[in-house]
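> Sequence and predicted structure, then a few things I'm wondering about:
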Amino acid sequence: MDITVEELKERLEKGEDLHFYDVREEHEYEEDNLGAVLIPLGELPDHLDELEPLKDEEIIIHCRSGARSGKAARYLESQGFSNVRNVLGGILAYRELED
């Protein structure tokens, strides 16, 4: 299931406690981030143990444009995670909201 940047922005502004992850590379994260926890896509399988307690919780994943986070969401779903949401358009779309 996807989440729009509008919904994400609203929830971040409310200060909701989200399970929010960024699957871009470290250099991208350093340039610009939304406060999500960084787990680069290629390292996601190595972090399954720490994500395991969130299997039935909502997990929101974003990247630059939505492609890598879409892959990450599909991967987590294949591992039994039931409520993974991909941010449509990624950080690019999110930043457009702010212009």
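All right, it came through fine.
> Please count neighbours and contacts with C-alpha atoms only from this point.
Will do.
> Next secondary structure after the lengthiest helix in the chain?
Among the segments of the chain that qualify as a helix by DSSP state H, the longest is helix 67-78. Of the helices and strands lying after helix 67-78 in sequence (DSSP states H and E), the nearest is strand 84-87.
> then this one, side by side with the first:
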Amino acid sequence: MKEITAKELQRFMEKDQTLTIIDVRETAEVADGKIPGAVNIPLGLLEFRMHDLDKSAEYILVCRSGGRSAQAVRFLENQGFDAINMAGGMLAWEGKTE
């Protein structure tokens, strides 16, 4: 499984690189703040929202601590998607939130 650190992701974002971030936390958790531009698709709904995703795109998955996003990465990889887990999740994120 591919992983990226919160610091690496923040550096990519500062360089205005186009990234697609999916936050797999529950809606109530995301209400406390998420990475700017991240799309919230709770882990339990990911299977039902796959039709919204593009297999030619790369996705960075985020959750609170990295566990649920790792599950999401494994699931998406098994479905033919290119996915990367943000290690440490939002607990490791020091950048801006929205």
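Structure's in. What do you need? Only a predicted model underlies this, so the values are computations on that prediction, with no experimental measurement involved.
> Quick TM-score on the pair, please.
TM-score of the superposed chains, computed with TM-score structural alignment, normalised by the length of the second structure, equals 0.89; 94 aligned residues with a CA RMSD of 1.4 Å.
> re earlier: tell me roughly how far the longest helix of the first structure lies from the second structure on average.
For helix 67-78 of the first structure, the mean deviation from the second structure after alignment is 0.4 Å (mean CA distance after the TM-score superposition for the first structure).
> what's next to that helix, contact-wise?
Contact with helix 67-78 of the first structure is made by 22-24, 41, 44, 61-63, 83-87, as judged by CA atoms under 8 Å, 6 or more residues apart in numbering.
> Dump these into TSV; add neighbour count as well.
Shown next, in TSV, are the contacts of helix 67-78 of the first structure (neighbours: other CA atoms under 10 Å):
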residue	neighbour count
22	27
23	26
24	20
41	17
44	15
61	29
62	29
63	28
83	17
84	26
85	21
86	26
87	28
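> now for those, which pair is the farthest apart?
Largest separation among the contacts of helix 67-78 of the first structure by CA to CA: 24 and 83, giving 20.4 Å.
> out of the contacts of helix 67-78 of the first structure, who's nearest residue 53 of the first structure?
Taking CA to CA as the measure, residue 53 of the first structure sits nearest to residue 83 out of the contacts of helix 67-78 of the first structure, at 12.6 Å.
> Report the secondary structure state of the residue most central in space within the first structure.
In the first structure, the residue lying closest to the centroid (CA atoms, centre = their mean) is residue 61, at 1.4 Å. Applying DSSP: H, G, I helix; E, B strand; the rest coil to residue 61 of the first structure yields a three-state assignment of strand.
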